[in-house]
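Novice: A predicted structure for the sequence below; I have some questions about it.
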Amino acid sequence: PDGVEADRGLVARVSEHLPLDAPAVVVHTDDARGWLERAAPDSADVLVADVFGGSRVPAHLTSVEFLRSAASVVRAEGGLYLANLADAAPFAFLGSQIATVREVFEHFCVIAEPGMLRGRRFGNAVLLGSHGPLSLDRLARLAAADAFPARVVDGKALARLAAGASPVYDATAVPSPEPPDGAFTVG
């Protein structure tokens, strides 16, 4: 597998403690979008965008143009795109990202913790996109049985979550919202 990290210092520090020089893992020190734009088409079974600059997803990784690059790299047969996003009710950012993924992938859903989806707290949501059908029943069972149970949102519920949202393009892209103090602290 390939990993992409823009922070050379972080890569060096992690490399001191983990065997990233193993042939199974190749770490590229590059901007995620720049690397994707040069990646081989139809070459990834799974592409995970878990990119934060500080506590926010950078704007240039939230647009239709970025997702088109990601979609070209994700295999047409069985490939998955996953993006870790953070937001809170009324879900303006998450809604815009759902509208954005809808422009690029034929099949998509969101996985998130129920309390976050009810608007009780700021939290993470995983946005999935695929060129082919998703196994939503299986995914819902796995998410519900997890140590930190989550819900799979699709269909009409997903449309309600993104109601009124428009796709994001490079010209209008903004970073994800700043989390409130203590949003991700444990204890």
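Specialist: In hand now; what should we look at?

Novice: When you work out contacts or count neighbours from here on, use the C-alpha atoms and nothing else.
Specialist: Noted.

Novice: which secondary structure element contains the most centrally placed residue in the chain?
Specialist: Residue closest to the average C-alpha location in the chain (C-alpha atoms, centre = their mean): Ala83, at 0.6 Å. According to DSSP states H and E, Ala83 maps onto strand 80-87.

Novice: any idea how far that strand is from the chain center?
Specialist: 2 Å (C-alpha atoms, centre = their mean, to the nearest Å).

Novice: Touching that strand from outside, list them.
Specialist: Contact with strand 80-87 is made by 45-51, 56-57, 70-71, 74, 93-94, 122-131, 176-177, 179, as judged by C-alpha atoms under 8 Å, 6 or more residues apart in numbering.

Novice: ok, now how distant is the residue nearest to the centre of the chain from Gly129?
Specialist: Using C-alpha to C-alpha, to the nearest Å, one gets 9 Å for the distance from Ala83 to Gly129.

Novice: Below is an additional structure, to be compared with the one above:
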Amino acid sequence: MARMGRSSRAGKSSDRGRGAADATAVTDQGGRTHAQGPLARPVDSGLAELVPDRDRARAWSLLIDGAPQSMVDLADPAHLGFEYQRRLGHLIDLVAPAGRPLTVLHLGGGALTLARYVAATRPRSRQQVAEIDTALTELVRAELPLERGWQVKVRGADARAVLERTPEAAVDLVIADVFSGARVPAHCATVEFVTLAARALAPGGWYAANIADGAALAFARAQVATLGAVFPETCLVADPAVLRGKRFGNLILAGAHTPLPIADLTRKVAGDAALGRVEHGRSLTDFTAGAVPATDATGGPSPEPPPGVFR
């Protein structure tokens, strides 16, 4: 689950619902009943809120304890409302020719936004999601149901535990979007963790991760070094203000054993509504600034967001 995602509307993380209002039940064309108005429910990780979008009739933002997680548009599952999700979407678009089905392992599920995106843009894809918060998954499945026929299996388990059980060379793409509270947990941000992800990848497969950092960017620099200890090809995508330490926010990392399509990724990022920059090669080495890889023995979680970051 991501925490620092911002919607495409400038200056706001999301349009947050007030209070714990019950939802108005409606029935969709498939005969399924789900929420129409704001809804708040306690889940394992805190208070989950589903807030209807002001601009898109069937779109919802998910918040946990006030922190924006993701946005889902039931009418258009290929729409990615948060900038970090769009950047992960660019990687999904580029990992294989358009329309080709993928086998994807999502570590962290949230509202299943990226699993929906893969299913919508790459029909017949097979996907597994590791989401430790089973109560959240039940809420999302009930109120924001997946379309019938999508091959998306959600496991209620720790992300690393699922990764450890994933067979070798089994998936085309591993997406790590793992947050505990507002922080990336230490055990999902180490060389050992990334090595497990690399083992799970089929030849030509990619690893992608969403992390959050700010100020001195010590965690982000260590994570770049961590990926570089496992993958010969790496890149980073983020808002220039985040890269300068001027704003706390999301950074997207990618790693592979084969060359990444940096030029194509740069064009996609440049065409996005949110300002972004791709770091690769020498510029990424300079960004790392001598940081050492995080290991199970030395690594720690990402930093707490500063007060007021979600307001």
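Specialist: Received it, and whenever you're ready, just let me know what you need. Model, not experiment: these values are computed from the prediction.

Novice: Superposing both, give me the TM-score.
Specialist: The TM-score (TM-score structural alignment, normalised by the length of structure 1) is 0.94; 184 aligned residues with a C-alpha RMSD of 1.3 Å.

Novice: ok, back up a step: output the contacting helices and strands for the very next helix or strand once past the strand holding Ala83 of structure 1.
Specialist: Note on strand 80-87 of structure 1: by DSSP H and E, the next helix or strand toward the C-terminus is helix 92-104. Using 3 or more C-alpha pairs under 8 Å, 6 or more residues apart in numbering; DSSP states H and E, the elements in contact with helix 92-104 of structure 1 are helix 64-73, strand 80-87.

Novice: For helix 92-104 of structure 1, which outside residues touch it?
Specialist: By C-alpha under 8 Å, 6+ apart, helix 92-104 of structure 1 touches 62-64, 67-68, 71, 85-87, 108, 127, 129, 161-163, 165-168, 176-177.

Novice: Could you pick out the buried ones from these?
Specialist: Neighbour-count burial (16 or more other C-alpha atoms under 10 Å) applied to the contacts of helix 92-104 of structure 1 gives 62-64, 67-68, 71, 85-87, 108, 127, 129, 161-162, 165-168, 176-177.

Novice: ranges for the helices of structure 2?
Specialist: With DSSP state H as the criterion, structure 2 has helices at 83-94, 113-121, 134-143, 159-165, 191-200, 218-228, 240-243, 262-270, 282-288.

Novice: residue range for stretch 294-303 of structure 2 in structure 1?
Specialist: Under TM-score structural alignment, stretch 294-303 of structure 2 corresponds to residues 168-177 of structure 1.

Novice: Same check on stretch 206-216 of structure 2?
Specialist: Stretch 206-216 of structure 2 maps onto residues 80-90 of structure 1, going by TM-score structural alignment.

Novice: Repeat that for stretch 251-264 of structure 2.
Specialist: Going by TM-score structural alignment: stretch 251-264 of structure 2 matches residues 125-138.

Novice: hmm, who's touching that stretch?
Specialist: 76-87, 98, 101, 105-113, 152.

Novice: Among these, the buried ones, what's the PyMOL command?
Specialist: Buried residues among these (16+ other C-alpha under 10 Å), as a PyMOL selection:
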select buried, resi 76+79+80+81+82+83+84+85+86+87+98+101+105+107+108+109+110+111+112+113+152
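
Novice: Dump the helices and strands packed on helix 92-104 of structure 1 into CSV; add distance to Pro1 of structure 1 as well.
Specialist: CSV is the format used below for these (distance: least, C-alpha to C-alpha, whole Å):
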stretch, distance to Pro1 of structure 1
helix 64-73, 13
strand 80-87, 14
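
Novice: Figure out which of these is closest to Arg13 of structure 1.
Specialist: Arg13 of structure 1 lies closest, by C-alpha to C-alpha, to one member of those: strand 80-87, at 23.4 Å.

Novice: that older thread, for Leu107 of structure 2, which of the helices of structure 2 is the nearest?
Specialist: helix 159-165 (5.2 Å).
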